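Participant: any chance you can model this:
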Amino acid sequence: MIVKLDRDCLWQIFSNLEHDKKSLHSTILVNRIWCEIAIQFLWKKPFRYLYTCPKACGCVAENRHKKARNLLSTFITCMAHNQTSNSIDIQDFVVWTASPPTTFNYLSFLRHIDLYDLFLTLKDGVKYLISNQYFDFVIAYQRHKQHKQDNYQQQQQNNNNNNIYSSNIQDNNNWESKVIQEMSRDICKLLVLHCSNLKNLSIDMANKIWLPGYRCSSLPNISFWITFDEIPIELLKIPTYSGSINCLSQLVEFYWGSTHWTSEFLVALSKVSRKLKKLVIDMSNFGRNESITNAQHLGKLIVAQTALQDIEFIKCKPTILPVIMQGLRTQSKTLSRFFFQGMVKDFSVFSELVHCINLQEIYFIQCNFRCSEVEMLSVSHFPKLIKLIFNIVCFRFPIIIPEILLQNSGKKIRTFSLQQFYYPVNINSDGFIPSVASSVAKYCPNLVEFEYFVTKKEFPQLALLFASCPHLERVTLSGKYENVEELLPMLANQELPNLREFEILGYWTFSSSSLETFFIQSKAPLKKFIISYSPCFSDDHMEVILRCFGNNNNKLSSLHVETKKELSEEILIKANTCIQDFVYKTINDNYETFEAGRSGHSPRISYLGVPIDICLPKEI
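Facilitator: Okay, the predicted model is just below:
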């Protein structure tokens, strides 16, 4: 019997293919309904998709230029045939609009624009016109613009110098930049008039939000410091153009990853975009022209929002961070997620954060905390907190900040992560043993996901945690080099009926018998098991896994192994047969992979929503 899926079902299915450009292109050819749905996904963010390719795509610049020209032609054709206002002279785009009306109104599908992607598209499109000798069209565009801007005498002078453009067009970089600037201005004016469904705007000049997908290999390499004039100011004026309130007033997400201040842009955006739900401020590639006055514009953008739910601060400059965060209190009723990355030595982030009592998720990555924050947090309370993530953090005192947070806010926490953390070892803290695992066991009865860097002295605490948190579904443990033979049997003293994912990322040694004891006594229904940087994993360990999880009734769906030991061909064949997602790699003493298994890719380490590729050293 043939089951016909309705549009709603197809939409849900296609949403899983949103980042799979190749599959979406294939679905266009199935039938009309599939085509209509797939097109909407493909044209949600076409400028980003234009430069998204499979890894090591092997594209060449000439093909990229042609695709950019075709994309611009399609969009401008849509705008030309929908143009009803006299505010834009469509003759400016004669070079692009020689096409008949399009099958779909692609403008209505547009949801995401990255201004750097748009700039690259314009740049590539112009290069295509020049390289393919579209001189007459380009000259017509330039002359038409000059006719509107210059007086009669200037126009006559240009008419007397007809040959200037044709003789120097390929060598005059200033002329090319001028054309791109003018096209940037005119296209932005058209976009704000015709794109009323825009939800996401970004300036991602360092390609931080490229994933999922890959940046086309034919694009120029991105330097750490991008020059200030890399993106035309005409694009950064998009909130100032007439009609921008109709286009940008519905924005729900804005990513500010500029390399320099764009104050006019920020001031204008604050006036037209007040419904942002997510705001990302990324200064990791920012220049050195910090200014308190300019930073206030970012703070005012925060204040202008009416229902901000998610905010991220990435490597914001310490000198201006307090100014940027000054408006955080105004969002205390709606803010549910806070992400912070970067070293802060003289500013307490928690001085503003403690007022956001409705937070559900808190992330701190690569941070250096102040001593004064301990007292401040001892009276703080986040009653709705369900996720607490710390990774690569340093505490300047023998008190671990997450412990303080757990005491008052741990009741509803379902996810806790404290990977790679440091604290001082000096005269006043000799013999200090963190009590993080004990605190989690005491204050987090509803814990589901747990990640921790554990030392041998903390093994009893870890066993207590396993006994006190029966809802555990995912556990990731890491640690320095040592023998942990007694750990796994200790953890198995408590049954773990919900544990489905278990990762051992520490450079640990243990026997196959202790691993088998853990599997059998804990009765964990594992579906995914990962072991990395292992100096001991051998055929015997693999035999245990296949014996415990190789049958149909209790079968692993994913197994990733990185070990110094070389496994036999026989055991690898058996593992490949029994486990669908099996990855095996051998490593040397420096953790360098030199032999890949069946899947041909490295398992990606993810710290509960914060993917980071690292190799843990033997000593921390």
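Participant: going forward, measure contacts between C-alpha atoms and count neighbours the same way
Facilitator: OK.
Participant: nearest residue to residue 483 other than its sequence neighbours?
Facilitator: residue 509 (4.8 Å; Cα to Cα, 6 or more residues apart in numbering).
Participant: now for the one you found: which residues touch it?
Facilitator: Contacts for residue 509 (Cα atoms under 8 Å, 6 or more residues apart in numbering) come out as 481, 482, 483, 484, 485, 534, 535, 536, 537.
Participant: and it, how far is that from residue 474?
Facilitator: 21 Å (Cα to Cα, to the nearest Å).
Participant: could you pull out the strands for the stretch 251-400 of the chain?
Facilitator: Using DSSP state E, counting those that start in this stretch, the strands found in the stretch 251-400 of the chain span residues 253-257, 278-282, 310-314, 337-341, 361-365, 368-369, 387-395.
Participant: please identify the helix or strand for the residue nearest in space to the middle of the chain.
Facilitator: Central residue of the chain (Cα atoms, centre = their mean): residue 209, 4.5 Å from the mean position. In this structure, residue 209 is located outside every helix and strand according to DSSP states H and E.
Participant: what's the helix or strand containing residue 186 packed up against?
Facilitator: Assigned by DSSP H and E, residue 186 belongs to helix 173-194. Counting by 3 or more Cα pairs under 8 Å, 6 or more residues apart in numbering; DSSP states H and E, the packing neighbours recorded for helix 173-194 are helix 61-82, helix 115-131, helix 244-248.
Participant: how about the contacts made by residue 100?
Facilitator: Residue 100 touches residue 77, counting by Cα under 8 Å, 6+ apart.
Participant: next one: it from residue 26, what distance?
Facilitator: 25 Å.
Participant: how about residue 8?
Facilitator: Here residue 8 is placed at a distance of 19 Å from residue 26 (Cα to Cα).
Participant: can I get the helices and strands packed on helix 173-194 in JSON lines with mean neighbour count and distance to residue 402?
Facilitator: JSON lines is the format used below for the helices and strands packed on helix 173-194 (neighbours: other Cα atoms under 10 Å; distance: least, Cα to Cα, whole Å):
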{"stretch": "helix 61-82", "mean neighbour count": "19", "distance to residue 402": "48"}
{"stretch": "helix 115-131", "mean neighbour count": "21", "distance to residue 402": "38"}
{"stretch": "helix 244-248", "mean neighbour count": "21", "distance to residue 402": "39"}
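Participant: one more, so I can put them side by side:
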Amino acid sequence: MACSKIFSGDIPEVMQNIIENLRDDIKSLYSCILINRNCCFLATPLLWEDPFSVKYRNNLSHHFIDTYFSFLNENDKNKVNKIKFHKSDIKSSYKPLFNYHTLIKTLDTFRMELHIICWLNTTTNNDQGTSNVKAYVQLITLQDESNEEFRLVKANKRNNGIQTICTILFNLFVENNVILNKLHITFTFYNNQLFNSIYKLILNNPTFISNIEEFTIHLFNYNKQFSIIKQFLSSLPSNIKHIEFFLKDENSEEKDIITDLIKSQSQLSSIKMRFSYNILSHSFLDSLKNSSNTLTSLYFGSNNISDLSYDALSNLTQLKSLQFKDCDLNSGIFQSLLKIKTPLKIKTFAIKKIHVREIIEIELFLQKVGYYIKNLVLDIEYIYRNDNHFKERLFDAIINYCEKIQFLHLCHIDYNDIPKLSKIISNFNNTLKFLTLEVKFFNFEHFSYNISINNDVDELKISSMILKLLCDSLPSNLCYLDLNLVINPDDLKLLFDNCDQIDLKRLLIRNRSSHNLD
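Facilitator: Got it, this is the predicted structure:
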């Protein structure tokens, strides 16, 4: 099809399809800009859909925020110049090639604050001053802000200029009829002024969020603004497909507003929930019934899965992904899913840093859905009922019931696991493409880089067994290998020699050895 269009002279359409497929490849998009004028016009809008996600670098002569400022009216330009007089000022004569401010599709308030703080920390005059906790801001993975980044924002909480500039940029987008696809809001007690301004702008311009497909809200210390948050959530459109919420403080009303938000949605495809206390309630779980025909992904994080009835989950017949992280896992959730009579075609099943009470339900669950699973992560830290063979039972379940594993991540691998691990790798020789293996660490101080540990004999022996196993049985289609081990260089050399026999695209090695090894 593409060849016929090239021969017919329809190259622009072909290029448009190619560049569209590079949407998530930032480096390639930047390269496309340099090819020719047509590629530049196709690639630039994609680069400006989510500008606040990029890594900020110091000492740039021009920041993308400066480009936005060139579109401000004179009144807003004066406000910005009072906060920070730019060394070249905001030149009204500067005429950009694109209306960059109209291209944005993803907006994250936290990232916006970080970029503005770093913009203010450049070497130009800044009357109000900012607290430069770190010289630069790392690329932030969506909805996973680090403590260091929070400290940076918090350290500048008294700088009203930051919130003023955020509001000015929000207003710029709204006034130019931007329609967002993704909105991520982080609300804390020290940015309530910003949230109030944003809320008023959105309330008066509902089109701005009328097409939101992905919505994230992080709430920290916000009790005084609860009514405004409730009104804001009620103003969201009903066609959101992906919702994530992270709730830091225990508030009984939170359960109601989150439940109401879930109930209001008609096309909900995925829910990701993280909280520092147990927010789950019967009403919240029952609200999932409204999305039983559309909900395909559930993620539970940082929560004590309490002894509630999970019968509502038995309605989720379209579930394709089920993930738990940092949870105290109650078996009731699996019992409810086991009640589903129709085939449950789950492709992704992940349990990360989990404490479980019974292993039998997970075994039965793998028996029910194992045929469909392609992505599997098993990281069980602790089981309440002392069962020295629980990993052996889990590995047997993988061997007996799973057939299509392409992505496999196994943690806490011990001496006794090696024979089963060998059989697992052999079983998925033709399908396995991504493999991550982590040795069991008997001393958790391995995870502190400031402490010297000299006793890692057990980890070294197990790691050696894993590496030798891989040397003998690397899957033929493996393209990604990630190892978190205590490594002997001789074993590693053998692995490198065997890697030449497969088409490995990426190899990630984390050596936790306490010794200096050349």
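Participant: returning to that earlier point: so can I have TSV of the strands of the stretch 251-400 of structure 1 showing distance to residue 579 of structure 1?
Facilitator: Below are the strands of the stretch 251-400 of structure 1 laid out as TSV (distance: least, Cα to Cα, whole Å):
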stretch	distance to residue 579 of structure 1
strand 253-257	40
strand 278-282	39
strand 310-314	38
strand 337-341	36
strand 361-365	34
strand 368-369	42
strand 387-395	31
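Participant: using CSV, lay out those strands together with mean neighbour count.
Facilitator: CSV is the format used below for the strands of the stretch 251-400 of structure 1 (neighbours: other Cα atoms under 10 Å):
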stretch, mean neighbour count
strand 253-257, 21
strand 278-282, 20
strand 310-314, 20
strand 337-341, 19
strand 361-365, 19
strand 368-369, 22
strand 387-395, 20
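Participant: which one, of these, ends up nearest to residue 554 of structure 1?
Facilitator: Evaluated over those, closeness to residue 554 of structure 1 peaks at strand 387-395, with 30.0 Å, by Cα to Cα.
Participant: okay, and stretch 185-202 of structure 1 goes to which residues in structure 2?
Facilitator: Per TM-score structural alignment, stretch 185-202 of structure 1 has no counterpart in structure 2.
Participant: and that stretch, how far apart are its ends?
Facilitator: Start-to-end, stretch 185-202 of structure 1 (Cα to Cα) is 17 Å.
Participant: cool, and stretch 275-285 of structure 2?
Facilitator: Termini of stretch 275-285 of structure 2 sit 15 Å apart (Cα to Cα).
Participant: returning to that earlier point: name only those of the contacts of residue 509 of structure 1 that count as buried.
Facilitator: 481, 484, 485, 534, 535, 536, 537 (16 or more other Cα atoms under 10 Å).
Participant: please enumerate the strands of the stretch 401-550 of structure 1.
Facilitator: According to DSSP E, counting those that start in this stretch, the strands that the stretch 401-550 of structure 1 contains are 415-422, 449-453, 474-478, 482-483, 501-504, 508-509, 528-534, 550-551.
Participant: deepest-packed of those strands, please.
Facilitator: strand 528-534 (a mean of 23; mean count of other Cα atoms under 10 Å).
Participant: just the angle between that one and strand 474-478, please?
Facilitator: Here the directions of strand 528-534 of structure 1 and strand 474-478 differ by 0 degrees (axes from the mean of the first three to the mean of the last three Cα atoms, to 10 degrees).
Participant: which residues does strand 528-534 of structure 1 contact?
Facilitator: Contacts for strand 528-534 of structure 1 (Cα under 8 Å, 6+ apart): 500-509, 556-564, 587, 591.
Participant: if you set the cut-off to 6 Å instead, what comes out?
Facilitator: With Cα atoms under 6 Å, 6 or more residues apart in numbering as the test, strand 528-534 of structure 1 has contacts from 501-505, 507, 556, 558-563.
Participant: same list (those residues) but as TSV, adding distance to residue 455 of structure 1.
Facilitator: Formatted as TSV, the contacts of strand 528-534 of structure 1 follow (distance: Cα to Cα, whole Å):
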residue	distance to residue 455 of structure 1
501	21
502	18
503	16
504	13
505	13
507	12
556	28
558	27
559	25
560	23
561	22
562	21
563	21
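Participant: quick one: which two of those residues are the most distant?
Facilitator: Those two in the contacts of strand 528-534 of structure 1 that are separated most widely, counting by Cα to Cα, are 507 and 556, at 23.0 Å.
Participant: what's around residue 30 of structure 2, how many residues?
Facilitator: 14 (other Cα atoms under 10 Å).
Participant: how big's the offset between the helix or strand encompassing it and structure 1?
Facilitator: Element membership for residue 30 of structure 2 (DSSP H and E) is helix 26-33. Once fitted to structure 1, helix 26-33 of structure 2 is off its aligned match by 4.5 Å on average (mean Cα distance after the TM-score superposition for structure 1).
Participant: where in structure 1 does the following helix or strand past that helix fall?
Facilitator: Going down the chain from helix 26-33 of structure 2, the next helix or strand is helix 37-47, by DSSP H and E. Under TM-score structural alignment, helix 37-47 of structure 2 corresponds to residues 32-42 of structure 1.
Participant: list of residues touching the matching stretch?
Facilitator: Stretch 32-42 of structure 1 has contacts (Cα under 6 Å, 6+ apart) with 24, 28, 109.
Participant: swap in 8 Å and give it another go.
Facilitator: Contacts of stretch 32-42 of structure 1 (Cα under 8 Å, 6+ apart): 7, 10-11, 14-15, 18, 21, 24-25, 27-29, 49, 106, 109.
Participant: average gap between it and structure 2?
Facilitator: Stretch 32-42 of structure 1 versus its aligned partner: 2.8 Å mean (mean Cα distance after the TM-score superposition for structure 1).
Participant: isn't residue 306 of structure 2 up against residue 331?
Facilitator: No: look at residue 306 of structure 2 against residue 331 with Cα atoms under 8 Å: they stay out of range, at 9.7 Å.
Participant: just the helices in the stretch 251-400 of structure 1 please.
Facilitator: Using DSSP state H, counting those that start in this stretch, the helices assigned to the stretch 251-400 of structure 1 run over residues 263-272, 292-303, 321-324, 350-353, 373-377.
Participant: tell me what the last one is packed against?
Facilitator: Where contact means 3+ Cα pairs under 8 Å, 6+ apart, helix 373-377 of structure 1 is packed against helix 350-353, helix 401-409.
Participant: one step back: make TSV from the helices of the stretch 251-400 of structure 1 and add distance to residue 232 of structure 1 and mean neighbour count to it.
Facilitator: Shown next, in TSV, are the helices of the stretch 251-400 of structure 1 (distance: least, Cα to Cα, whole Å; neighbours: other Cα atoms under 10 Å):
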stretch	distance to residue 232 of structure 1	mean neighbour count
helix 263-272	12	19
helix 292-303	19	20
helix 321-324	25	20
helix 350-353	35	16
helix 373-377	43	15
